[in-house]
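1. Got a predicted model here, sequence first, then my questions.
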Amino acid sequence: MTMKKITFLGLGVMGYPMAGHLVKAGFDVTVYNRTQRKAVEWQQQYHGNVAQTIEQACEQAQLVMMCVGDDNDVRDVAGRAISVMKPGTVLVDHTTASATVARDLQQLCSESGIGFLDAPVSGGQAGAENGQLTIMVGGQHGHYVQAEPVMAAFARHSQLLGECGSGQLAKMMNQICIAGVVQGLAEALHFGQQAGLDCKQVIEVISKGAAQSWQMENRHETMLAGKYDYGFAVDWMRKDLAIALEEGRKNGSTLALTALVDQYYADVQKMGGGRWDTSSLLARLTS
């Protein structure tokens, strides 16, 4: 099936530009957002279509994409979408949520003859705005084949990793890795400052070796400047880590470092930094 009529549900910092890239790619895009003012703003910028309800947005769509807040939001929004979607269409959830929700929605979609993919993304707001997201996907190959050309409008890479839930499990791994790397970077910068080094010069050197990371390349300058009012919020990172830690308890994983960094993020929240970027782990060491 040639995908032309696409619906996007949720116009947050990620969904807003993702839906915009779909318009730029030539798809007939309809959006829905709980706050209609944001939907109207999006329409003025991208000249797509705005629906007043989830049901109105989804009833004629060939493929529905969504990027909302948490498990409860996913269940509510997806349930309303599935109630009107036609058999043979596909629902793609780009929210970072639990694997349990993904499996439950797959079952619900299957009962209605609808395809489902759990497809959380990585790359942050900048990746969404630049169309350079990485997408981790769980679901059936046939449904992935239908959705992949559409996801390509805002992704530099997507990969099917297994049955439904696999995408969410992979995203948990992604967040576990990020938490450890950011804490290590924060401690290294703090150490360098305490030692009286020019940390920018040090990063210029060590970023060319084995210590290199995306976080080091893209966050060290703002961390050293104490600027955190942007990026992926600590509140959202704690939500993601809670999902990973819960899944770890279920499958017997040992996630000691993840649990520790999660508590460090709780310290940042107590400092009033719930909306700060995740790189704000340095702030708890320098305050």
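-> Good, I have the coordinates. Numbering: from 1, shown residues only.
2. alpha carbons only for contacts and neighbour counts from here, please
-> Will do.
3. May I ask you to name the longest helix in this structure?
-> helix 166-194 (DSSP state H).
4. Show me which positions of it end up buried.
-> Along helix 166-194, these residues count as buried under the neighbour rule (16 or more other CA atoms under 10 Å): 166-172, 174-176, 178-186, 189-190, 192.
5. could you give the angle of whatever helix or strand comes next after it to helix 166-194?
-> Following helix 166-194 in sequence order, the next helix or strand is helix 199-206 (DSSP states H and E). If you take axes from the mean of the first three to the mean of the last three CA atoms, to 10 degrees, helix 199-206 sits at 120 degrees to helix 166-194.
6. Which elements pack onto helix 199-206?
-> For helix 199-206, the packing partners by 3 or more CA pairs under 8 Å, 6 or more residues apart in numbering; DSSP states H and E come out as helix 166-194, helix 214-225.
7. angle of the first one against helix 214-225?
-> This means helix 166-194. 40 degrees.
8. Now the helix or strand containing His21: buried residues?
-> Using DSSP H and E, His21 falls within helix 15-24. Using 16+ other CA under 10 Å as the test for burial, helix 15-24 gives 15-23.
9. Can you lay out the residues you listed as TSV showing distance to Met237?
-> Below are the buried residues of helix 15-24 laid out as TSV (distance: CA to CA, whole Å):
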residue	distance to Met237
Gly15	17
Tyr16	20
Pro17	20
Met18	20
Ala19	23
Gly20	25
His21	25
Leu22	27
Val23	29
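10. also this one, for the comparison:
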Amino acid sequence: MNGYRKLPDNYRPYVNVEQAINAYQRNFLDEMDFTIMKVLGDAIAANEDQIRRYLISKISRSDTSKRLDRLRRNGFVDRWHCRLENDTDNEIRPPAPFTLGIAGFKLMNHFYPHTPFMNPNSWDNQNIKTLQRYVAMNELRCLLVESKSINNWHWNSVVAHNRRLKKPLGTAELETTKGNVNFIMERAQMSQNFVGFLRDKLHQWKKVYEQESTFPLTNVPDNVPVFIIYTSTLAMAEHIHKQIMLDTFPFTVWTCVEEFFEADGLAKSFYAPQGESLKRLYLEFLEKN
């Protein structure tokens, strides 16, 4: 995946907090603009469809798109152009991700100083694969929100109060018929050595779990942990299970397969390791309400 910021026509970015606050004081921004930036900042990187879905109860899809275009002109949000590097004819066009721009970042940091927003200076053309990783995770996050089973979400939570331990990409507290659970989620990405990456994390987390008899995470309630390996395809999930043997860990490990989201829904997109194969699950509490 290659990509870069796609700057709009008449681009006039605000570059300091004074300019950003002045735009708010002059009523160039309203409360809905603030909401859009806060939602995008909390998502870190999300495509336009995901942002529309997060906001559907408050604003129409078309109005969300119009506001995103307007917010781009002064650097409150950034839009990214992404293409697969071997797709010379541009036959595959991934949805464009959005991130907070420099003005949006400074404004959100000023009004929400305790929230860790991603600094736009952290993104460059070399980070596009990481950016897409957050977009992929936001698809799962969107579906969890739409199922109305989710209580809260945290990115990159610290494990056992030890910042040297590997962090899960996302953690969600979910309500089920048998009580609340924590989904500890990691995304497998083809552009990395995903088997080695996941093996190292799971074995490190195994030591924590065996020492603590639970899996403590900063700012996350102490619920039963379920570790979710989120993959794009079933073939990828099966390969991971074959290489790592997910059923040998002392905690529950499931896979979540993105290719089934559209046809079968989130509730039927999870698999549990069973011997050498994966068994499909039906998680009724994740049915879209």
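-> Nice, I can see it. A quick note: this is a predicted structure, and the numbers were derived from the prediction, not measured.
11. now what about the TM-score between them?
-> Once the chains are laid over each other, their TM-score by TM-score structural alignment, normalised by the length of the first structure reads 0.31; 163 aligned residues with a CA RMSD of 6.7 Å.
12. rewinding a little: mind checking what helix or strand follows the helix holding His21 of the first structure in sequence?
-> strand 28-32.
13. Now do the buried residues in the helix or strand that that next one is followed by.
-> The first helix or strand that comes after strand 28-32 of the first structure along the chain, using DSSP H and E, is helix 36-46. With burial defined by 16+ other CA under 10 Å, the residues of helix 36-46 of the first structure counted as buried are 38-40, 42-43, 46.
14. Tell me which other helices or strands helix 36-46 of the first structure touches.
-> So helix 36-46 of the first structure, by 3+ CA pairs under 8 Å, 6+ apart, packs with helix 15-24, strand 49-50.
15. relative orientation of it and strand 28-32 in degrees?
-> With the same axes, to 10 degrees defining the directions, helix 36-46 of the first structure sits at 160 degrees from strand 28-32.
16. quick revisit: would you format the helices and strands packed on helix 199-206 of the first structure as TSV with distance to Ser122 of the first structure included?
-> Shown next, in TSV, are those (distance: least, CA to CA, whole Å):
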stretch	distance to Ser122 of the first structure
helix 166-194	8
helix 214-225	12
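17. between these, which gets nearest to Trp236 of the first structure?
-> If you check each of these against Trp236 of the first structure by CA to CA, helix 166-194 wins as the nearest, at 10.8 Å.
18. Does Ile228 of the second structure lie in a helix or a strand, and which?
-> Here Ile228 of the second structure, judged by DSSP H and E, is contained in strand 224-231.
19. Now do that strand: which elements does it pack against?
-> Where contact means 3+ CA pairs under 8 Å, 6+ apart, strand 224-231 of the second structure is packed against strand 179-187, strand 252-257.
20. Comparing those, which comes out most buried?
-> strand 252-257 (a mean of 24; mean count of other CA atoms under 10 Å).
21. Please report how far the residue nearest to Val50 of the first structure when sequence neighbours are not counted lies from Gly115 of the first structure.
-> Spatial nearest neighbour of Val50 of the first structure, chain neighbours left out: Val31 (5.1 Å); criterion: CA to CA, 6 or more residues apart in numbering. Using CA to CA, to the nearest Å, Val31 of the first structure is found at 20 Å from Gly115 of the first structure.
22. cool, and Ala186 of the first structure?
-> Distance of Ala186 of the first structure to Gly115 of the first structure, computed by CA to CA: 42 Å.
23. After the strand holding Ile228 of the second structure, which helix or strand is next?
-> Later in the chain than strand 224-231 of the second structure, the nearest helix or strand by DSSP H and E is helix 234-244.
24. got the angle between that next one and strand 224-231?
-> Going by the same axes, to 10 degrees, helix 234-244 of the second structure makes 120 degrees with strand 224-231.
25. Can you give the contact residues for helix 234-244 of the second structure?
-> With contacts defined as CA atoms under 8 Å, 6 or more residues apart in numbering, helix 234-244 of the second structure is touched by 195, 199, 229, 231, 255, 257, 259, 273, 276-278.
26. Could you identify the most distant pair in those residues?
-> Most distant of the contacts of helix 234-244 of the second structure, by CA to CA, are Arg199 and Glu259, 22.8 Å apart.
27. for the stretch 1-150 of the first structure, what spans make up the helices?
-> Per DSSP state H, counting those that start in this stretch, the stretch 1-150 of the first structure carries helices over the ranges 15-24, 36-46, 54-58, 71-82, 99-111, 124-129, 141-151.
28. Same list, the ones you listed, but as a markdown table with distance to Thr7 of the first structure please.
-> Shown next, in a markdown table, are these (distance: least, CA to CA, whole Å):
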| stretch | distance to Thr7 of the first structure |
| --- | --- |
| helix 15-24 | 8 |
| helix 36-46 | 13 |
| helix 54-58 | 6 |
| helix 71-82 | 10 |
| helix 99-111 | 16 |
| helix 124-129 | 17 |
| helix 141-151 | 11 |
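29. and Glu247 of the first structure, which of those is closest to it?
-> Nearest of these (CA to CA): helix 99-111, 8.2 Å.
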